[in-house]
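1. Quick one: sequence plus predicted model below, questions after.
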Amino acid sequence: MSDTAILINTAVAVAAIVVLIIRFKFNPVVALVLGSCYLGLSAGLGVEKTMTAITDGFGDIMAEIGLLIAFGVLIGAVLRDLRAIERLVEALLRAAGPQRIPHAMALTIATFLQSIFLDVLLVISAPLAKAIAPKLGRFGTARMATALAIGLECGIVFTVPGVGALALAALLHVPLGTYLFYGLIVVIPTVAISISLMTFVFTRGWWKPEVDELPQPDAEPAPATRSDDPGAPRTAPLLVLFTPLLVSLLLIAGGALADVLEWKNPVVSFLSNPVVALMLGLIGTCFIGRRLIGQSTVEASLGRGLRDSGQILLLNGVGGCLAGVIALTGLGDILGRYFSANTWAPLLLVWLMAAVLHVAVGSVTISAITSAGLLAPVAPVLGLNPVLIALAAGAGSLFMVHLTSNTFWLLQSLLGQTTRGTLKTCSVGVSVASVVAMGPILALSIVL
């Protein structure tokens, strides 16, 4: 089949996936599988090769990230019932002070709390952010809503074990330790700069509380819980609650450092394996949970975590289906002839493709996975470091979080914003982060 025909059929497959999700309200999992089937058959792979590519692609992704996603979500579920996130935000407020809390909260969410399912993390942290907002003055709601939106969405795609980051690393065969290291280099300045830019424009007259915020009834103070109440759950120092997760991330990072230094040690290699590291983190978190809230509560937390992880696992797996079919069509060789490795244009192409897909589909994870799958075969042809393609796809997938996003509506309702206000804090705020992120990514392309 000619190169032109393969390019056309690939474009039709991606467009069909978008139309099925947006126009006909298909579940993204079904739409991605149907698009993969169409591409394989229309590209002349035949039924057998198409189905083999789909099943192998799904299996390959699950083999790489299935347990990682499950362990990460389960850790987050137990931490939720330990009230670890609420206590962490309260500690940040005391340490950073009201004026610096938006940056502190967003950076913490983006770099440290990505084991927690996004909607759960948002539902837990939003009421805390709303309570903090009046302490920041006239623009408090705008600043806290923007901080939450940027921290949550950037963390998904740039920070291990965020579900988007895990999928991007798996599709492009990037070691998780490597992705963790370079993702932190990108996400920290991106979050800090983006929030500062949005704060600047808000305080220059762009935020108007009378039209951007909903009228709020006077809240009744919540009754205080006495620490000596026999019905209150036991507590532990905050550092103790997060130690297992922190140790897991340090083990993964240590493995990446050992690889860079070319230091081989079987014990280090075993403990720094991401599956082993997160498994140890889950065991440690459950042990702490059993001591503080009891075995039955921990079991209930794990049950909720397993239910939350099901859709995430399927969605990431079908991203591998599309990538597997694309690899067999030879799209990588075709696109590789149009771009050279000594320019930054390919990275901007990755960003643009992910951005367009996100505007159409409205899902950060789907757009990142689809664009990475489309361009994964190009990496060997171009000679680009795959981690750069993964990060650029993640950055592009952040562009224009809008009305089709569950995060958009949760931020609107939980922070007391109008739709107009949420378009400013969430849609524009995360889009600014999407563009800002390309700065450190392009800088990394010079040295990688």
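-> Perfect, I can see it now. Numbering: from 1, shown residues only.
2. switch to C-alpha atoms for all contacts and neighbour counts from now on
-> Fine.
3. Assign the residue sitting nearest the centre point of the chain to helix, strand or coil.
-> Residue closest to the mean C-alpha point of the chain, counted by C-alpha atoms, centre = their mean, is residue 156 at 1.1 Å. On the three-state scheme (DSSP: H, G, I helix; E, B strand; the rest coil), residue 156 is labelled helix.
4. Residue 245: how many residues sit nearby?
-> Neighbour count for residue 245, taken as other C-alpha atoms under 10 Å: 27.
5. likewise residue 443?
-> Counted with other C-alpha under 10 Å, the neighbours of residue 443 add up to 12.
6. what's near enough to touch it?
-> In this structure, residue 443 makes contact with no residue, judged by C-alpha atoms under 8 Å, 6 or more residues apart in numbering.
7. With residue 153 instead?
-> The neighbours of residue 153, taking C-alpha under 8 Å, 6+ apart as the test, are 110, 364, 398, 430.
8. okay, now the one to match up with it:
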Amino acid sequence: MPIVSVCIGVALLLLLMIVFKLNAFISLILVSLVVGILEGMTPLEAMTSVQGGLGGTLGSLTMIIIFGAILGKLMTDSGGAQRIATTLIHAFGKKRVQLAAVLTASVVGIALFFETGVVVLIPLVFTIATAAGVPVLYIGMPVIAALITMHGFVPPHPGPTAIASVFDADIGRTLVYGVIIAIPAIIIGGPLFTKFFKKESLEVEIPKGLFNPKEFTEDEMPGFATSLITALMPVILIASHVIVVIAAPDSAVMPFFDFIGNANVALLLSVIFAFFTFGLNRGKKMKEVMQSVTDAVSGIAMILLIIAAGGAFKQVLIDSHIDQYIADIMASSTLSPLLLTWLIAAILRVAVGSATVAGMTAAGIAAPLVGITGISPELMVLAAGAGSITFSHVNDAGFWIYKEYFNLSIGKTIKTWSVMVTILSLVGLAGVLILNMIIS
């Protein structure tokens, strides 16, 4: 029975990752093979399906993920991220430093992976909190909320981008919807959530020796306008295509915007632009710029492999016709496919810890619901993304990153980080359901 095969596969995935601590990539490949064989495939047929899924997923996502990583690394190495942060803080003043920090994290978070964003911004969080005379977590929690929300909801981050490929969703619309949903999620899960804590409970002792950030001088950093435009260029190019599609779909300029609005092209153009704005124009030699490129690519190898393995699992579900079985079951179901997708991703997130694995697995299981129900594939992406960032605990690397950088106990990490990401997830789900009522 197909549904039993899926349940066995998911249970095996949890067993391999949680009990045996097996790498997520290897676990997903093994589970994909097992599910395929359980559904009547020969071992060779199952492996062929896995290979097809790996190749298909990497073929559509490799450029997006690599170019996104390169752009973030160039912004970090040039001081562009620091320029954006310090300028916004000066503009808003000490009384509104929390808002300035959130805006900084939201902008920087578009181009940076969550872990990279933490490394880049945490030193600034400490500096801001000390200068403004406010508790560290008063600034830190909203910054982390913005980073993890952008990471879960907004392309070209690898999670939502990979999930979009599974649902065959439009990247541009996903980006626009993602930003719309991210704004209230960040506000509620960040600044508003901190108001529930007493001032003293937000105080932490800044850890010594945990990081050694490079402090850029005024002359070393690029200008604010340059930094902001470069960081936002992928969003600007992709969003411009969406705007033209809505405003003038039959315009003579449509082919041009089809080209620059393609996520691969938008990120490629942004990276080339960043070579100059964050590199050559700052007096760096091409060798130094290319070193940033090398470092960026080497840092995302495992992320790429996990995403590819998630695509392999999805392909096995398709080739063994489990997807059609699930679609037939859901055809007569009254449960919202958006809610179901969120629920699957949330359960996997709590069990496995990896947001990428949770989102991709949920997407593979729920993908056939798009064709059956006619639901927006872009909203399905965001439902899976929202579920994938829910309650994070000790099996998630993000939990430990947050705990160690803020020097917290496990109990306090759960009260702040774990509850915060759950709020973000629930607000995201609510936003998805509301948007569905508006656009359907």
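-> Perfect, thanks for sending it. Quick caveat, the model's predicted, so the values are computed rather than measured.
9. Need the three-state assignment for residue 161 of the first structure.
-> coil.
10. got a list of contacts for the helix or strand harbouring residue 327 of the second structure?
-> Secondary structure assignment for residue 327 of the second structure, by DSSP states H and E: helix 322-331. Contacts with helix 322-331 of the second structure, where a contact means C-alpha under 8 Å, 6+ apart, come from 2-3, 317-318, 365-369, 372-373.
11. can you do 10 Å?
-> Here helix 322-331 of the second structure makes contact (C-alpha atoms under 10 Å, 6 or more residues apart in numbering) with 1-3, 5-6, 35-36, 39, 314-318, 321, 333, 336-337, 364-373.
12. after superposition, how close is it to the first structure?
-> Using mean C-alpha distance after the TM-score superposition for the first structure, helix 322-331 of the second structure ends up 3.5 Å from its aligned counterpart in the first structure, as a mean over the superposed pairs.
13. now that helix, how far from the chain's geometric center?
-> 28 Å (C-alpha atoms, centre = their mean, to the nearest Å).
14. what does stretch 113-129 of the second structure give?
-> Here the centre of mass of C-alpha atoms in stretch 113-129 of the second structure, compared against the chain's by C-alpha atoms, centre = their mean, lies 17 Å away.
15. and for it, what span of the first structure is it aligned with?
-> Against the first structure, the aligned range for stretch 113-129 of the second structure is residues 117-133 (TM-score structural alignment).
16. again, but for stretch 361-377 of the second structure
-> Against the first structure, stretch 361-377 of the second structure falls on residues 370-386 (TM-score structural alignment).
17. Buried residues, the matching stretch. List them.
-> 370-379, 381-382, 384-386 (16 or more other C-alpha atoms under 10 Å).
18. And stretch 275-282 of the first structure against the second structure, how far off on average?
-> Taken over the aligned residues, the distance from stretch 275-282 of the first structure to the second structure averages 0.9 Å (mean C-alpha distance after the TM-score superposition for the first structure).
19. Please, where are all the strands along the first structure?
-> With DSSP state E as the definition, the first structure shows no strands.
20. right, and out of the contacts of residue 153 of the first structure, which lies closest to residue 26 of the first structure?
-> When these are compared for distance to residue 26 of the first structure (C-alpha to C-alpha), residue 364 wins out at 17.0 Å.
21. My guess is that closest one contacts residue 401. True?
-> Yes. In this structure residue 364 of the first structure lies within contact range of residue 401 using C-alpha atoms under 10 Å: 7.8 Å.
22. Need the overlap of contacts for those two.
-> Both residue 364 of the first structure and residue 401 are contacted by 153, 355, 358, under the criterion C-alpha under 10 Å, 6+ apart.
23. The second one -> the second structure?
-> Alignment of residue 355 of the first structure against the second structure is given by TM-score structural alignment, with residue 346 as its counterpart.
24. Is it correct that its match is in contact with residue 384?
-> Yes. Contact criterion C-alpha under 10 Å: residue 346 of the second structure and residue 384 qualify, at 8.1 Å.
25. more crowded one of the two?
-> residue 384 (37 against 29).
26. what residues are up against residue 253 of the first structure?
-> When contacts are counted by C-alpha under 10 Å, 6+ apart, residue 253 of the first structure is found next to 176-181, 247, 259, 272-274.
27. How much space separates it from residue 184 of the first structure?
-> In this structure, residue 253 of the first structure and residue 184 of the first structure are separated by 11 Å, where distance is defined by C-alpha to C-alpha, to the nearest Å.
28. what's the burial count for the closest residue to the match of residue 355 of the first structure other than its chain neighbours?
-> Nearest residue to residue 346 of the second structure, sequence neighbours excluded (C-alpha to C-alpha, 6 or more residues apart in numbering): residue 387, at 4.2 Å. Applying other C-alpha under 10 Å, we find 32 other residues in the vicinity of residue 387 of the second structure.
29. again with residue 326 of the first structure
-> Neighbour count of residue 326 of the first structure, defined by other C-alpha under 10 Å: 26.
30. Trace it over to the second structure, please.
-> Using TM-score structural alignment as the criterion, the counterpart of residue 326 of the first structure in the second structure is residue 317.
31. ok, longest helix in the second structure?
-> helix 43-78 (DSSP state H).
32. so how much does that helix differ from the first structure once superposed?
-> Helix 43-78 of the second structure versus its aligned partner: 1.4 Å mean (mean C-alpha distance after the TM-score superposition for the first structure).
33. Could you list the buried residues of that helix?
-> Residues of helix 43-78 of the second structure classed as buried under the neighbour-count rule (16+ other C-alpha under 10 Å) are 45-51, 53-54, 56-58, 61-78.
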